[in-house]
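1. Give me a 3D structure for the following:
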Amino acid sequence: MKILFVTSEAYPFIKTGGLGDVCGALPVALRKRGIDARLLLPAYPAAMSRARLTGETIPMGNILGVGETRLLGAFEPESGCPVWLVDCPPMFERSGGPYMMYPGQDWPDNFYRFGLLSKVAATIGTAGHLMDWRPDVIHCHDWQTGFVPAYLRAWGVSDPPVVFTIHNLHYMGLFGQDVLKLLGLPESMWNLYGLAHHGLVSALKAGIQYSRIVTTVSPTYAWEICTPLGGLGLDVFLRERGDDIRGILNGIDPVVWNPENDPYIVAPIDPESPEQGKALNKAEVQRSMGLDMDPDRPLFGLISRLVDQKGIDFLLGAVHHLVAQGGSLAVLGAGEPWLEAGLNQAAASYPGKVSIHVGYSEELAHRIEAGADFLLVPSRFEPCGLTQLYALRYGTVPIVRNTGGLADSVVPITHKTGGTGIVFDHALTDALEWAIDQAISLYSDKSRLHDIRKRGMACDFSWDASAKDYIRIYESLVTEPSGT
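-> Below you'll find the predicted structure:
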């Protein structure tokens, strides 16, 4: 079976968050199970530098009027996963991030950039002779690929079927109505049951309305987005899809995230006896981030985009309490300037106790996962979350809010099984402070902490089960009569 993965990011080519991790790991997991999965990705400078080009080039012409476009054949050197890079220099050969000119400011022509990606994907789906390869299913990810099924619908094409995965409903890809003409989509799609959303075109809604199956990245999030509170006005359309909405918990790459041979950390962590490895990695985080070298002070880590969704304001309110209770805090992330400023101020107010690295570092992310005693994930909502899965694998106890994929992946330590993490219910600073108190108490009970760490490290969050779930979806679509 042939699956075309269409995405705006995929590790290690380019990554801004969990979408990149998922789209880097899932195709590889599928290929290990005999699925011919191939990536379609914009030819950003970062992607071009990391891909191994095969020399195969397929001209696509100026299909959106934004510049000559071609497909460049490539593969990922480590896994060998095949990749097609959409090369259109006016659209993708830019400095800055894949979505923004600078923090808080999107590229104004993102509708063109990801419309182009989508139209190329739809063209591959209907014109396999381009590369002597035609997908049986197109698997699209988030709003940046939502126009793929819209193009297929506009062309009157029912095959290949499209699976559309929502990684975060809050990012809807909203643009003015005029983009329909610019992208070559019919005005007839401008309606309540098309891609109109509160007077704007929503690329995400296009994916919801025109794909065959909609998946989300955890079962609880699939339920949440079908409610008025979680659905942001799209819940009525999601509920109408009924059984076409599926929730499949994300996995992690057990090779990239392996505490026993991770090249980024200073000492391996033994799943049967994690204390020594944890202590050595904790000391390295303390040293490298300018924290007090105190092995008895519990270290709380946070690795996150610094945005409202992630509950960073709860953490700002709880920093004084965390330090007063004897903890220290290591933060890695970037995002909204006021949250960055608040965390920088906390670091200045509590030298040696609080440290922040603004930006992203893959190496430091691995080191904090390995060295922290507790990982904070205080999200207001969280479709899946991957940092808590990495934490469990590295013997770090996650502290999470009871929402989305966090609820699906972390068992409260109050559970009869003994649990794997600390779970709090309310999106409030007081609730986070309660969870911090639970962590401080747990840290003093070394025997119980040891057992919880071992249970977390024994959890299997590899892509094995999730990949099988996706394969079942693909197989059901391929065996359905055309046009259903």
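
2. only C-alpha atoms for contact and neighbour calcs from this point on.
-> Noted.

3. Count the neighbours of residue 392 for me.
-> Residues near residue 392, counting by other Cα atoms under 10 Å, number 29.

4. Quick one: residues contacting it.
-> For residue 392, the contact set (Cα atoms under 8 Å, 6 or more residues apart in numbering) comprises 398, 420, 453, 456-457, 459.

5. for residue 293, same thing?
-> Residue 293 neighbours (Cα under 8 Å, 6+ apart): 283, 286-287.

6. picking up where we left off before, would you turn the contacts of residue 392 into CSV with secondary structure, distance to residue 133 and neighbour count?
-> What follows is the contacts of residue 392, written out as CSV (DSSP: H, G, I helix; E, B strand; the rest coil; distance: Cα to Cα, whole Å; neighbours: other Cα atoms under 10 Å):
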residue, secondary structure, distance to residue 133, neighbour count
398, strand, 44, 34
420, coil, 45, 29
453, helix, 46, 27
456, helix, 42, 25
457, helix, 41, 26
459, coil, 38, 14
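
7. Please provide the structure for the following sequence as well, for comparison with the first:
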Amino acid sequence: MSLKILLASSEVVGFAKTGGLADVAGALPRALAARGHQVAVVMPYYRCVRTSKLPVERSEHVIPVPVGTRTLACRVFRSMLPGTSVPIYFIDQPEYFDRDDPKVGRGLYQQSMPGGYKADYIDNAERFVFFSRAVLEIAHVTRFIPDVVHANDWQTGLVPVFLNEIFRAKPQYEHTRSVFTIHNIAYQGMFGREVMKLTALPGWLFNHNQLEFHGHFNFLKAGLTFADAINTVSPTYSREIQTAEYGCGLEGLLRQNRMKLFGIMNGVDYDAWNPATDPYLPKHYDVDTVFEVKPDLKAELQHKYNLPLEPKKPLLGVVARLVSQKGIDLILSAAPGFLDLGCQMVFLGEGDPEYHNELQQFRDKHPQQVGVNIGYSESLAHLIEAGSDLFLMPSRYEPSGLNQLYSMKYGTPPVVRQTGGLADSVVGATHETLQAGMATGFSFGDYTANALYQTIKWAVTLYRDRPKDFQQVVRTAMRQDWSWDRSAADYERLYERVL
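-> Sure thing, here's the model as predicted:
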């Protein structure tokens, strides 16, 4: 059955990106279209889209969008997802979206302040009340009335509410259903109760069963409450967020709604992440040639980080946001032990200034074994995935995770903590999983530096003393299929369920 699906996201890879949400919003529609569905995407018309060289055209549509006591007219722009015929619509409202400028520290949702910290824009609630309403208005004027509207994260949390409370009264929306995806429950869109005035929704909806959360207006709770189905980006994370440890205060609501809560693992765009074709790599390889080519890429990576060309030393790679969620504190605590094991380490990422300082001090103390690059480089990220011997990802929590999937494809076994999508995607190497030919990486459970150290010690033992076992892990990992077609099939079943 071919479905009409409208996917709403505050960012889409190729146009605007701050994290994994953009990757999903760019890849899932492409995979759904390849499965025969009619798909369209809608996002804000940010300055980065406006000023780019992307082929964006102005449409004939101007839509009225009520926000509080005002009705704003906004122009609709149009393009295609790169390499596809999937239309993407941009909501143009300069008052809300023509402000991002990295040169002066202004992002999509935040701006840099004196002292180096980032602060949310004070009108974020108004911006995304507007955007959520505009998503459904644009469907109306473009005559793309979806069977399913698929909203993502708090910025689109009001889409299911507006659908139920306002648009359901229109005959053409009678059969439209909503799916709401939580990419990270820690980000909820919490604002004062005055946001109710901006929504033009009836005041009685501001109650503890619907839009109110401890006296605040909660965008994420709105999406959870009103959507016909909820999903997270891995099965394990869907269970974890029903507990006090991971639910960020919404665990009770999620347990109440567990019958409509599902977990679907994110996929990988193997057009972009494939060592056999990767344009960022000086040499290509696959599962048959990995052990011939990888040493050259390792040497290239060591050269980039000014490390000695030591082919036999295990090289540990880290590409991550440098924040506590990613387990950077565990890595820093355990890292002296890794060096004692004879390892080299390379880091790429940016985040909390204190981690920047600690990593730079660590590198200065051990310049022959540690390389650090504060910032982000797409080409260097790909080289780290290809040139490292092991990839470190000991996250405190991880809704889905993508880097562990990249690492497996690149023959660099990931070292992960058993949480969220990491638990769902990586089979840790044990005597049993090695014997069964199932191991695709290394994993541990307790969030402690010692647990991470012992896991690296075990991985290094295989690397040095049991190379056949280590090579088996590499080959098994490279043969895994985490393509978006697999994930799209799961979303397809979810859409059919809500219909």
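
8. hmm, back to that, of the contacts of residue 293 of the first structure - the most surrounded one?
-> Counting neighbours by other Cα under 10 Å, the top entry in the contacts of residue 293 of the first structure is residue 286, with 25 neighbours.

9. From residue 100 of the first structure, how far out is that one?
-> Residue 286 of the first structure sits 33 Å away from residue 100 of the first structure when distances are taken as Cα to Cα, to the nearest Å.

10. Likewise for residue 236 of the first structure?
-> 31 Å.

11. now residue 283 of the first structure
-> Counting by Cα to Cα - residue 283 of the first structure and residue 100 of the first structure are separated by 36 Å.

12. Return the member of the contacts of residue 293 of the first structure nearest to residue 444 of the first structure.
-> residue 283 (18.3 Å; Cα to Cα).

13. Not counting sequence-adjacent ones, nearest residue to the closest one?
-> Ranked by Cα to Cα, 6 or more residues apart in numbering and with sequence neighbours excluded, the top spatial neighbour of residue 283 of the first structure is residue 293, at 6.5 Å.

14. which position in the second structure aligns with the one you found?
-> Per TM-score structural alignment, the equivalent position to residue 293 of the first structure in the second structure is residue 309.

15. Same question for residue 217 of the first structure.
-> Under TM-score structural alignment, residue 217 of the first structure pairs with residue 233 in the second structure.

16. go on, residue 334 of the first structure?
-> Using TM-score structural alignment, residue 334 of the first structure pairs with residue 350 in the second structure.

17. try residue 352 of the first structure
-> Counting by TM-score structural alignment, the partner of residue 352 of the first structure is residue 368.

18. So which residues of the stretch 151-300 of the first structure form helices?
-> 179-183, 203-210, 219-224, 228-231, 235-241, 275-288 (DSSP state H, counting those that start in this stretch).

19. Same question for the stretch 1-150 of the first structure.
-> Ranges of helices in the stretch 1-150 of the first structure, per DSSP H, counting those that start in this stretch, are 18-31, 45-50, 89-92, 110-126, 147-154.

20. between those, which one is nearest to residue 319 of the first structure?
-> Here helix 18-31 is closest among these (Cα to Cα), at 25.7 Å.

21. The closest one vs the second structure, average offset?
-> Helix 18-31 of the first structure: mean distance to aligned residues in the second structure after superposition is 1.0 Å, counting by mean Cα distance after the TM-score superposition for the first structure.

22. Return the distance of that helix from the chain's centre.
-> Distance of helix 18-31 of the first structure from the chain centroid (Cα atoms, centre = their mean, to the nearest Å) equals 10 Å.

23. before we move on, what about stretch 353-363 of the second structure?
-> Per Cα atoms, centre = their mean, the centroid offset for stretch 353-363 of the second structure relative to its chain is 25 Å.

24. how big is the offset of that stretch relative to the first structure?
-> Mean deviation for stretch 353-363 of the second structure: 1.6 Å (mean Cα distance after the TM-score superposition for the first structure).

25. which residue in the second structure lines up with residue 104 of the first structure?
-> So residue 104 of the first structure corresponds to residue 118, using TM-score structural alignment.

26. ok, its match touching residue 110?
-> Yes. Under the criterion of Cα atoms under 8 Å, residue 118 of the second structure makes contact with residue 110 at 6.1 Å.

27. what residue of the first structure matches up with residue 454 of the second structure?
-> In the first structure, residue 454 of the second structure lands on residue 434 (TM-score structural alignment).

28. Would you mind measuring from that match to residue 423 of the first structure?
-> 10 Å.

29. the more surrounded of those two?
-> Counted by other Cα under 10 Å, residue 434 of the first structure and residue 423 do not tie: residue 423 has more neighbours, with 26 against 15.

30. Now do the SS call for the corresponding residue of the second structure for the more buried one.
-> Matched across to the second structure, residue 423 of the first structure falls on residue 443, judged by TM-score structural alignment. Assigned by DSSP: H, G, I helix; E, B strand; the rest coil, the conformation of residue 443 of the second structure is strand.

31. who's in contact with residue 443 of the second structure?
-> 415-418, 426-429, 455.

32. Among those, which are located in helices?
-> Among these, DSSP state H puts residue 455 in helices.
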